[in-house]
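A.B. asks: got a structure for you, letters missing:
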């Protein structure tokens, strides 16, 4: 049974749907605050601005300086920022024992694909130029950022950049046509997302000239061969459940080691309740236990 504390995530999505239906979704600062208040402030973590970039270094005390989580925030490509998600990724970085880089990419509808992917690849290139070895970098991301944790690798490889050690997408959004059966089976359980909403977000992201089957948009159409291992988490009650399942299946078919972890009764990106809900804290610890050996951390 879901904990009482995890109900904060459910209430968040109920409120988000009400705000959307009331036309109150244009205030990005307010939306970021609503995201951020789900997560408690972790102890013993510093946040450092990156000169010349809309990014934060998340630096847990006593973390390894040469191991980095490359963090791609969610928000349907229309919202989210380093401020809305900094505490979530701070909990994760502290649990792993590594630094994290969290950055803002351009948002739709003002900026359509491939602006977001271009920025993610450029930021990864910049990180490599700081002297961090690719095998010491682990990609992670939630929702839209979860999908980009895979597509950024595909584009980076095409651009001649080395691949990171692996990826930890959670509640990943990869199917921009919203074809999964979970859109029906979880229709009455998911408090916010539904097929028409997801397709509307996809249209804002893609614009009129880009295909939802572009392999740099939907990695299910890409060549995943040679990518590092994946650990994928998803909520059992979210309509994007099949996105996670399909990603794990596609990875395995390509010979990529993929672990899928489904958390019963949990909503989309329930990990945002880190420090508040036991399910979120458990999820963070599971990611950390998986990540440390991949990054060769003790």
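C.D. replies: That came through, no problem. As the structure is a prediction and not an experimental result, all values here were calculated from the model.

A.B. asks: from here on, contacts and neighbour counts on C-alpha atoms
C.D. replies: OK.

A.B. asks: just so I have it, where are all the helices in this protein?
C.D. replies: Secondary structure of the chain (DSSP state H): helices at 7-21, 28-36, 82-96, 115-129, 144-158, 182-185, 195-206, 241-253, 278-294.

A.B. asks: quick one: buried residues of the first one?
C.D. replies: Neighbour counts using 16 or more other Cα atoms under 10 Å place 7-10, 12-13, 16-17 of helix 7-21 among the buried residues.

A.B. asks: Same question for the longest one.
C.D. replies: Using 16+ other Cα under 10 Å as the burial criterion, the residues of helix 278-294 that qualify are 278-281, 283-288, 290-292, 294.

A.B. asks: put this beside the first:
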């Protein structure tokens, strides 16, 4: 059944309307329509608010432990997506980890180029600390560009002598805006969702004339010393496979506890398809177990 599920998901994505590198206004609407088409379970609450002046959505499910928080960063190549669009996957993570999720609605490019998203992420985390939530009871979760933003935020916090959260889980992180990993070429025919050109277009929107290897935009080039334990999940059928592999290697080189999970024959951010794909269900359970182990430790 799993093999058929993988084929069905591949077909769904290949024939879907989303073009990550396309017209921003059109693709933002497409992204929203795709996520809004899946209704939330009735027991999920999503409340708009702000942290440190940054818009957020707090997502809660019935069994949440109020003492722990997942700070969540959505995907969308820094130009698409939003906290409201991320509520479905955030709620799934919330339920499995037993924690409330605060999804950060960071500013998007090209209207708000680098480092706007990073500044918003840091501000939201600092506001959580100011509310009295201990850093040891906070974890970060990010998907795609949100995964890259997680790592960049951790590096920025370390450089500012701010306490690190307990851990971070990254789903198909985009951590190399130079798009120079070998899998950008070798996996291009297998990836039903992303193309190298689309990522290069969005990287330029985000960075303008800045060097795409800027460590706080492309944290695969950063010194990762002092970061908390990381879980990296990636599919073998995505052009960002090498981003995950190189990030795990760099984290290990800098003495960071890191777990890398490569899930065979699945696409980018496959965790968002748990209703269709057994692999996604298992991956989310593994991520929840990782996060709760870090809180317990």
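C.D. replies: Here it is on my side, so go on. Worth saying up front: this structure is predicted, and the values here are computed from it rather than measured.

A.B. asks: Could you get me the TM-score between them?
C.D. replies: Remark: TM-score between the superposed chains equals 0.92 [TM-score structural alignment, normalised by the length of structure 2]; 294 aligned residues with a Cα RMSD of 2.1 Å.

A.B. asks: Using a markdown table, please lay out the helices of structure 1 together with distance to residue 45 of structure 1.
C.D. replies: Formatted as a markdown table, those follow (distance: least, Cα to Cα, whole Å):
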| stretch | distance to residue 45 of structure 1 |
| --- | --- |
| helix 7-21 | 24 |
| helix 28-36 | 16 |
| helix 82-96 | 7 |
| helix 115-129 | 20 |
| helix 144-158 | 22 |
| helix 182-185 | 37 |
| helix 195-206 | 33 |
| helix 241-253 | 30 |
| helix 278-294 | 16 |
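
A.B. asks: Nearest to residue 57 of structure 1, out of these?
C.D. replies: Between residue 57 of structure 1 and these, the shortest gap by Cα to Cα is with helix 82-96, which sits at 9.4 Å.

A.B. asks: Contacts for that closest one next, please.
C.D. replies: Helix 82-96 of structure 1 has contacts (Cα atoms under 8 Å, 6 or more residues apart in numbering) with 32-36, 39-42, 45, 55-56, 58-61, 63, 69, 71, 73, 99-100, 102-104, 271-275, 284-285, 287-289, 291-292.

A.B. asks: Buried members of the residues you listed into PyMOL, please.
C.D. replies: Buried residues among those (16+ other Cα under 10 Å), as a PyMOL selection:
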select buried, resi 32+35+36+39+40+41+42+45+55+56+58+59+60+63+69+71+73+99+100+102+103+104+271+272+273+274+275+284+285+287+288+291+292
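
A.B. asks: still on that earlier bit, which one of the helices of structure 1 lies closest to residue 173 of structure 1?
C.D. replies: Here helix 144-158 is closest among these (Cα to Cα), at 5.1 Å.

A.B. asks: Mean distance of the longest strand anywhere in structure 2 to its aligned residues in structure 1, please.
C.D. replies: Assignment by DSSP state E gives strand 65-73 as the longest strand of structure 2. Taken against structure 1, strand 65-73 of structure 2 registers an average deviation of 0.7 Å after superposition, with mean Cα distance after the TM-score superposition for structure 1.

A.B. asks: now the buried residues of helix 278-294 of structure 1 in CSV, with distance to residue 256 of structure 1?
C.D. replies: As requested, the buried residues of helix 278-294 of structure 1 are exported to CSV (distance: Cα to Cα, whole Å):
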residue, distance to residue 256 of structure 1
278, 30
279, 27
280, 26
281, 27
283, 22
284, 22
285, 23
286, 19
287, 18
288, 20
290, 15
291, 16
292, 18
294, 14
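
A.B. asks: what's the matching residue for residue 200 of structure 1 over in structure 2?
C.D. replies: Using TM-score structural alignment as the criterion, residue 200 of structure 1 maps onto residue 201 of structure 2.

A.B. asks: for its match, what are its contacts?
C.D. replies: residue 21.

A.B. asks: What of residue 179 of structure 2?
C.D. replies: 196, 199-200.

A.B. asks: which of those residues are buried?
C.D. replies: 196, 199-200.

A.B. asks: Residues touching the longest strand of structure 2, excluding its own?
C.D. replies: In contact with strand 65-73 of structure 2 (Cα under 8 Å, 6+ apart) are residues 83, 90, 94, 98-105, 125, 133, 137-143, 146-147, 149-150.

A.B. asks: could you list every residue that touches residue 43 of structure 2?
C.D. replies: 61-62.

A.B. asks: same thing but at 10 Å, please
C.D. replies: 60-62, 91 (Cα atoms under 10 Å, 6 or more residues apart in numbering).
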